[in-house]
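S.K.: Sequence unavailable; structure follows:
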């Protein structure tokens, strides 16, 4: 399946048992390693991925237990307020937990925030209840099975019933050695009538090594819960990435996504929100900038199962050089989800004649008594806007820069942590210049 000579069933069993993982999790790993060799790659509309490397690597590094005292690069430290004793954050470098901080107040309220393997050992029943059982199934295709077998990093966040966390909780995942595969799993569970804001970053410090990143993130909102989820992905051009973020939203619950998809390498970005309960809602805002020769497929799907559920999708992308990005926006109202509302908008701004951006809005309606709509456009920078700015003494390049920042701002301004927002603006600035 992977042509990796370093991995066999006995190797997986040895490192899993050596790390003290529960037997059920060890068995899950081994079963999925076998399945991964039999399953096919996922179907990705309008993007050929059969020659992309998602599974081949030379060296595998299992998760390293225990917080290390590893210094953080300036690029990472600027994202986290390390001196704030009330801040709540987790930093992982490759597969090593580097920093973890959770306030005494949140601990007293029963909030759990740790690396996912510590949570697995200390809260096995709770983690196993949700780990690839509701939002994502491990046998969906080759990459989900590969993930379940070889997961070697990630975080677990549990917010108990009726707990409202006012300050954001943050995670930073750092690739210091990109040659090591990063198979990262984030599991976020907001129990009944709770609320939380979670923000994360993926950063590559190694700009030279080729690498594989496989990320699955399961976001569970039980009845009456509210989750705000922000992210900035900034992995290097040599890294091939499979990124699967999926929300499972209960009755009268809400999730708000604000995603800055800024990877430079070939990437599959899959964001799915399943509105399971009556009165549930999901709002997805996504921005991306494609450059160089990279290929991206960005699929955003909101599926309505519950009655009177509401889903909105807003995707803005900027394409330059010879980059190609396919935007698939899918709103699906299932039979039985009456009185639901599905809306989406995809806009692509082209900066180069050699770049390609496709916006594909799709509405699938299996029920009467619903509201649905979509809009999509692909075009170049508005010459009227440029003319207006240049008439005020601004150079053409500076005018284009201002238009682009304004075009992407609807998502940028949604990020709730100022340091992360500044970082996203800087990444955008570096990409569009």
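M.R.: Good, I have the coordinates. These numbers were taken from a predicted model, which means no experiment stands behind them.

S.K.: rest of the way, CA atoms for contacts and neighbours
M.R.: Noted.

S.K.: didn't residue 16 look like it was pressed against residue 27?
M.R.: No: the pair formed by residue 16 and residue 27 falls short of the contact definition of C-alpha atoms under 8 Å, at 9.4 Å.

S.K.: what's around residue 39, how many residues?
M.R.: Counted with other C-alpha atoms under 10 Å, the neighbours of residue 39 add up to 18.

S.K.: which non-adjacent residue is nearest it?
M.R.: Excluding the flanking residues, the one nearest residue 39 by C-alpha to C-alpha, 6 or more residues apart in numbering is residue 142, at 4.8 Å.

S.K.: one more structure, for comparison:
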């Protein structure tokens, strides 16, 4: 029997929530439009994954405020472990539920005009810069019911803005912790790099609530001409969280976006990562790793659209499925008419470690232009029994041998990730799953 995804909120609740935050009128109107669209739009339809039985019903989005802290040492242990040692030049945003409890930006970056703040503060203090990009070209509320609902009840997130010709040498780190039971965590992250600028942004998602919750996450990334954005993420939400995450990028002439995504959730997950290579010479590189376990179901769809000439798009995805977990890996390289001299390459590999585990890798090339290059590779299979026999013949237990196989299978992706902190967090998340 299907679980109906209901919208439990009224117009008055949305208005009251927006008014209490003293949001600009355009944002209030967008929220109400999103609520209206939930009545006419359908759930997203990820290829080969039925989500009509997944419970996306939102029970509470106006979450109680959390007290602010002055230092990393005052945060809960789970968050301190993610952040590591505190330093003078650290650029950090910590959000518990929907409250930004700690925000640090170095004086040097602030003097250069770099903005790194929570979304609520951005709406209040930088509305002119946020407005063009909040549900801008990358994402529209009218696409499906979950994005419409996201627009209506968004209650957290971050805004990153890098001015023209500014290069941010120290990574910006955001930690989002979900802690309230039966809540709707609706997070929206916007990263904007103006012409010839660069920035590395890393986000970590964890959940500490015990009751059933929903994470509805959107990230919009805009790289202007000649800019470079490195976007890293480690999603590590627990089995009681149903997750819908959309991360999209728009890349202008000679700009580049690198995605490094560790998708280690334990609950049912739909993840969509889409990049539009708008300008000539634009570049996108997407690397994704995941480990599924238990009975969770996951769908990972990565799409790169080539619009500009000489554009480069690379997709690399490795996943390991344990126990009764299932995953769909969809990779799409779409070269539009006029995108001459473009190159689209992708690889998807899934390793299944039990008879009940299921994986499906689907590389797709859609080519509307002749003068291009494109290629793909895919594999789905079980662990080589000879490999396991070799390890166990050396006195290694089956469990430890399986652990080594998983790390070895994911290593080609993990080692290529461009952000050291993402590598470290990801290895920790993988270790947690395999043990």
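M.R.: Received it, and whenever you're ready, just let me know what you need. Computed from a predicted model, the values in this text were never measured in an experiment.

S.K.: overall similarity of the pair, as a TM-score.
M.R.: Here the TM-score for the pair of chains, by TM-score structural alignment, normalised by the length of the first structure, is 0.95; 430 aligned residues with a C-alpha RMSD of 1.9 Å.

S.K.: show me what contacts the most centrally placed residue in the first structure?
M.R.: Ranked by distance to the mean C-alpha position of the first structure (C-alpha atoms, centre = their mean), the top residue is residue 245 at 4.7 Å. When the contact criterion is C-alpha atoms under 8 Å, 6 or more residues apart in numbering, the partners of residue 245 of the first structure are 216, 217, 218, 219, 270, 271, 272.

S.K.: just residue 162 of the first structure next, same as before
M.R.: Taking C-alpha under 8 Å, 6+ apart as the definition, contacts of residue 162 of the first structure comprise 191, 192, 193, 194, 195.

S.K.: so which of these is the most crowded?
M.R.: The most crowded member of these, judged by other C-alpha under 10 Å, is residue 195 (24 neighbours).

S.K.: Do I have it right that it meets residue 163?
M.R.: Yes: under the criterion of C-alpha under 8 Å, residue 195 of the first structure is in contact with residue 163, at a separation of 6.6 Å.

S.K.: show me where the stretch 101-250 of the second structure has strands.
M.R.: Listed from the start of the chain, the stretch 101-250 of the second structure has strands (DSSP state E, counting those that start in this stretch) covering 115-118, 156-162, 172-178, 184-193, 198-207, 213-223, 228-236, 241-251.

S.K.: In the first structure, point out the residues matching the last one.
M.R.: Think strand 241-251 of the second structure. Per TM-score structural alignment, the counterpart of strand 241-251 of the second structure in the first structure is residues 239-249.

S.K.: Tell me how many other residues crowd residue 391 of the second structure.
M.R.: Residues near residue 391 of the second structure, counting by other C-alpha under 10 Å: 18.

S.K.: now swap in residue 131 of the second structure and tell me
M.R.: The tally of other residues near residue 131 of the second structure (other C-alpha under 10 Å) stands at 15.

S.K.: Then residue 181 of the second structure?
M.R.: Around residue 181 of the second structure there are 17 other residues, counting by other C-alpha under 10 Å.

S.K.: Pull the contacting residues for it.
M.R.: The neighbourhood of residue 181 of the second structure, defined by C-alpha under 8 Å, 6+ apart, consists of 209, 210, 211, 212, 213.

S.K.: any idea how far the first one is from residue 271 of the second structure?
M.R.: Between residue 209 of the second structure and residue 271 of the second structure the distance, using C-alpha to C-alpha, to the nearest Å, works out to 21 Å.

S.K.: Looking at residue 16 and residue 27 of the first structure, which is more packed in?
M.R.: For residue 16 of the first structure and residue 27, the more surrounded residue by other C-alpha under 10 Å is residue 16, and the numbers stand at 21 against 15.
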